[in-house]
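Participant: Got a predicted structure here, sequence first:
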Amino acid sequence: MTEGRAWTLLAVSVALLVAGVWLVRGNHYAHLHRRVEAAYLLYLQEWDAQHAAVFAASEWRLEVEGHNGSVQLLPQTFKSKRVAVPAAAAGPTGSSSGAAIDAGTDISSSRNSSSGSSRRRAVQSWLHDFRTDMLLPLLFPALKSAPLLDQHRVAHSKGALWRPVLPELRRARGMTLVAKDGATGVESRLDLGKVVFARERTVPAGGEGRCMYDQKGVWQADNTCGVHEYLSALCVKVSRDPATGHYAVDTELGGGPGCSDDSGWELGAWRRLDPRNGRINGRLYLPSAARNATTFTVKHTRDPSVRERDIVRRTAPNMEHQILFHALGMAMCFMGAVVLLSVGAFAAPQLLRRLRLWQGAAGRKKARRHGGKDSDDEMD
């Protein structure tokens, strides 16, 4: 390593360290996480105190156009996400309704932690929703039979194909959600509109190759990309009027009736069909997993898991941008440190020798400047 290269690498390492520290300090997002965590604790407290018991005691069923009878939705109970809170703040949550639990703590540890607010512990609560699985074969019992087309090829597909995408799945069917309030016994009917179980639409692709491999679509003659999708899940969030006990579909939280931002707060979540693997003799088949993936779920709009997705969407619109540049800054700091250590390991002796030579030359020049007059005086 020459001296010029060593000084160049040293300057590059210093520049990387400075730029990395600037990116890390300017794109920190810890305060956003603390804000979401504090809000989630309030959501848990509100859920336990006002909504959990009444919502769990209600009854829900689904009525679909063309289907005799109704589909009963079964209640489900599961634990919420853990949130770390100070010991002083964890007490009211645990005593609000008896539903909140302290994970990984016992009586002795809780007494010790109550002595100081600096100690933190994890807090959870019980969440409730109503759900039914395998909705598609329940509403279309004729689709359970094995396909008659190309029996040999279907038999050797290892169960990956189920039934061709029939026109019945593309026909819109009206859905109505019927609720019976657990506290007042009032019955509410919520119109969900027309729902289709399979659809074909056009999506932007940017070329035939991207349409086929990235979008899993078919390149059309008019230079558009057509894709086939099937309905994999339905989720609707509802709100309750505490005065009357009536339920209604909530569209204010998130801007739509859906339960999360993953589906754009829309009612349905869709999965893409790959025509290269699911088409036999020109007919597109549904995968057998579609029978188990078609679910219908009802959640309360005050559910902490639903509200957390909403607050993340509102409070951190540039979270991905901050995380990206924060990670980039950490990488630049690491690279700068590695280059600096490399320069120190391989080029330090040569640089130090050059510095000693410079210092020696400067010292001799100074001694010559001052010592020359003394030598002249001695000669005289």
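Facilitator: Ah, there it is.
Participant: only C-alpha atoms for contact and neighbour calcs from this point on.
Facilitator: Noted.
Participant: Just give the number of residues close to Cys211.
Facilitator: 21 (other C-alpha atoms under 10 Å).
Participant: Please identify the helix or strand for it.
Facilitator: When elements are defined using DSSP states H and E, Cys211 is found to belong to helix 208-213.
Participant: Go ahead and confirm Arg189 touches Ala179.
Facilitator: Yes. Counting by C-alpha atoms under 8 Å, a contact exists between Arg189 and Ala179, whose distance comes to 6.5 Å.
Participant: What's the first helix or strand after the helix holding Cys211?
Facilitator: Sequence order places strand 218-219 as the next helix or strand after helix 208-213, per DSSP H and E.
Participant: quick one: the helices in the stretch 201-350 of the chain?
Facilitator: Residue ranges of the helices in the stretch 201-350 of the chain, as given by DSSP state H, counting those that start in this stretch, are 208-213, 275-278, 290-293, 304-315, 319-346, 348-379.
Participant: Export the ones you listed as CSV, with columns for distance to Ala30.
Facilitator: Compiled in CSV, the helices of the stretch 201-350 of the chain are given as follows (distance: least, C-alpha to C-alpha, whole Å):
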stretch, distance to Ala30
helix 208-213, 37
helix 275-278, 44
helix 290-293, 36
helix 304-315, 13
helix 319-346, 10
helix 348-379, 39
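Participant: Compare those and report which one is nearest to Leu231.
Facilitator: Taking C-alpha to C-alpha as the criterion, Leu231 comes closest to helix 290-293 out of those, the separation being 8.3 Å.
Participant: nearest to Asp102, of the helices of the stretch 201-350 of the chain?
Facilitator: For those, distance to Asp102 was read as C-alpha to C-alpha. The smallest value, 16.8 Å, belongs to helix 304-315.
Participant: So which residues of the stretch 51-200 of the chain form strands?
Facilitator: Ranges of strands in the stretch 51-200 of the chain, per DSSP state E, counting those that start in this stretch, are 59-64, 71-79, 83-86, 101-103, 120-124, 126-132, 161-164, 173-180, 187-195, 198-203.
Participant: also this one, for the comparison:
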Amino acid sequence: MTLPARRVSARIGSIAESATMKVDAKAKALKGAGEDVIGFGAGEPDFPTPEHIVEAAVAAAKDPKNHKYTPAAGLPELREAIAEKTSRDSQYPVEAAQVLVTNGGKQAVYASLAALVDPGDEVLLPAPYWTTYPEAIKLAGGSTVEVFAGPEQQYKVTVEQLEAAVTGRTKALIFVSPSNPTGAVYSPEETRAIGRWAAERGLWVITDEIYEKLTYDGVPFTSIASVPELADQVVILSGVAKTFAMTGWRVGWMVGPSDVIKAATTLQTHLTSNVANVSQRAALAAVTGPVEPIEAMREAFDRRRKLIVERLNRVAGFQTPVPQGAFYAYVDARGALNKEYDGATPTTSAELAELILEQAKVAVVPGEAFGPSGYLRLSYALGDEDLVEGISRIETLLGSK
């Protein structure tokens, strides 16, 4: 018997590994080998999960009712709490039946695209974008149409740019504010304008709001789902990972029209069934619990945000706009390319990131992971001491202004 020439399906073989996870894994491998590596790669808060959430999980683990299968769409009380939170924070009135609890935010991204996108459909994706979006679009059979906004636009696309990218095959727009990887936050006016445009065009909007609680300088979070005209053609994605320092608990969700949530739930019944009940109980404690731990983390991120931008803008060839949300700085590093550093002359941000890792022992993510080359993403969700030391090493390697 002759085996087929292709052992792995073309569908799975065509997708790329998560660039942020790849950088983080490489940094951890080097650390494990004894190298003194500082990692700015993964978007993971360095804080422990708040104690009241951990206590809720411990209690849940001891309760036999959590040892069994539960509804695939999520625990009823968690779905109710998420519906109440979404109605309040996103100004999008929903009921518990319009909520699907997923195994982390990434599953919510895939489930929403799988439920909405058919082969041949196009999805507008503002760039720079989170590395998972185009791969999830591809898995759903769709095509990504990138719409790039550079630092001169504070990394925010305009209605005019989106309109120019629309074709007869356009099905949806992915909208992210606050943004990973740039930290950009769309103003209420910008958000409403894009929402109304999408509604007029008859497009679905998939909005990722996982960083909604992390904005700074008095900048408000505005959900595009609050645009009334979009009510029946918007899906909200979120989760507990970033706001509550719960990346390892794997609880996300999608919220939207009942028919879409029902379809995504059917997919989940075959894909994973219910999310781990202990994690769901922890998420319930997070969503309904005190806000003080969230605010303490946000204040720490705010301090680090100011520090990292100030230090990055000392580096020769770097220009870094001040992010207004999330916990990332997105560096315009084009001025540092095509110059010689210790015998190496990087011409792309991927080559520059490799040089910084090899020579300075600092892990950053190159712009190629998020769109065009020429940029670097650095997460400032790490300790102040490591932050200063890491940027100092980069400055020593590339020079000062």
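Facilitator: On my side now, so go ahead. Quick caveat, the model's predicted, so the values are computed rather than measured.
Participant: Give me the TM-score for this pair.
Facilitator: In this superposition the chains share a TM-score of 0.22, using TM-score structural alignment, normalised by the length of the first structure; 128 aligned residues with a C-alpha RMSD of 6.2 Å.
Participant: still on that earlier bit, more neighbours: Arg189 and Ala179 of the first structure, which one.
Facilitator: Neighbours per residue (other C-alpha under 10 Å) separate Arg189 of the first structure from Ala179, with Ala179 holding more: 20 against 17.
Participant: what residues are up against the more buried one?
Facilitator: With contact taken as C-alpha atoms under 8 Å, 6 or more residues apart in numbering, Ala179 of the first structure is in contact with 58-61, 187-190, 247.
Participant: Please report the distance of it from Leu73 of the first structure.
Facilitator: Computed with C-alpha to C-alpha, to the nearest Å, the distance linking Ala179 of the first structure and Leu73 of the first structure is 10 Å.
Participant: Give me the common contacts of these two.
Facilitator: Common neighbours of Ala179 of the first structure and Leu73 (criterion: C-alpha under 8 Å, 6+ apart): 59-61.
Participant: Now distance to Ala345 of the first structure too, for the residues you listed, in JSON lines please.
Facilitator: As requested, these are exported to JSON lines (distance: C-alpha to C-alpha, whole Å):
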{"residue": "Glu59", "distance to Ala345 of the first structure": "72"}
{"residue": "Trp60", "distance to Ala345 of the first structure": "71"}
{"residue": "Arg61", "distance to Ala345 of the first structure": "72"}
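Participant: are any of those buried, and which?
Facilitator: Judged by neighbour count, with 16 or more other C-alpha atoms under 10 Å as the criterion, the buried members of those are 59-61.
Participant: What is the nearest of those residues to Ser113 of the first structure?
Facilitator: Of all these, Glu59 has the smallest distance to Ser113 of the first structure: 40.6 Å, by C-alpha to C-alpha.
Participant: How much space separates the closest one from Val236 of the first structure?
Facilitator: Where Val236 of the first structure is concerned, Glu59 of the first structure sits at a distance of 15 Å (C-alpha to C-alpha).
Participant: can you tell which of the helices of the stretch 201-350 of the first structure is closest to Gly91 of the first structure?
Facilitator: Nearest to Gly91 of the first structure, of all those, is helix 304-315, at 18.6 Å by C-alpha to C-alpha.
Participant: just the angle between that closest one and strand 126-132, please?
Facilitator: The directions of helix 304-315 of the first structure and strand 126-132 differ by 100 degrees, with axes from the mean of the first three to the mean of the last three C-alpha atoms, to 10 degrees as the criterion.
Participant: Which other helices and strands does helix 304-315 of the first structure contact?
Facilitator: helix 30-46 (3 or more C-alpha pairs under 8 Å, 6 or more residues apart in numbering; DSSP states H and E).
Participant: for the helix it packs on, packing partners?
Facilitator: Contact partners of helix 30-46 of the first structure among helices and strands, from 3+ C-alpha pairs under 8 Å, 6+ apart: strand 83-86, helix 87-96, helix 304-315.
Participant: Determine which of the ones you listed approaches Ala155 of the first structure most closely.
Facilitator: Across these (criterion: C-alpha to C-alpha), the nearest stretch is helix 304-315, sitting at 42.4 Å.
Participant: mind listing what's buried in that closest one?
Facilitator: Neighbour counts over helix 304-315 of the first structure (16+ other C-alpha under 10 Å) mark 304-312 as buried.
Participant: what about Asp259 of the second structure, which helix or strand?
Facilitator: When elements are defined using DSSP H and E, Asp259 of the second structure is found to belong to helix 258-271.
Participant: helices or strands next to that helix in the packing?
Facilitator: Counting by 3+ C-alpha pairs under 8 Å, 6+ apart, helix 258-271 of the second structure packs on strand 99-102, helix 104-116.
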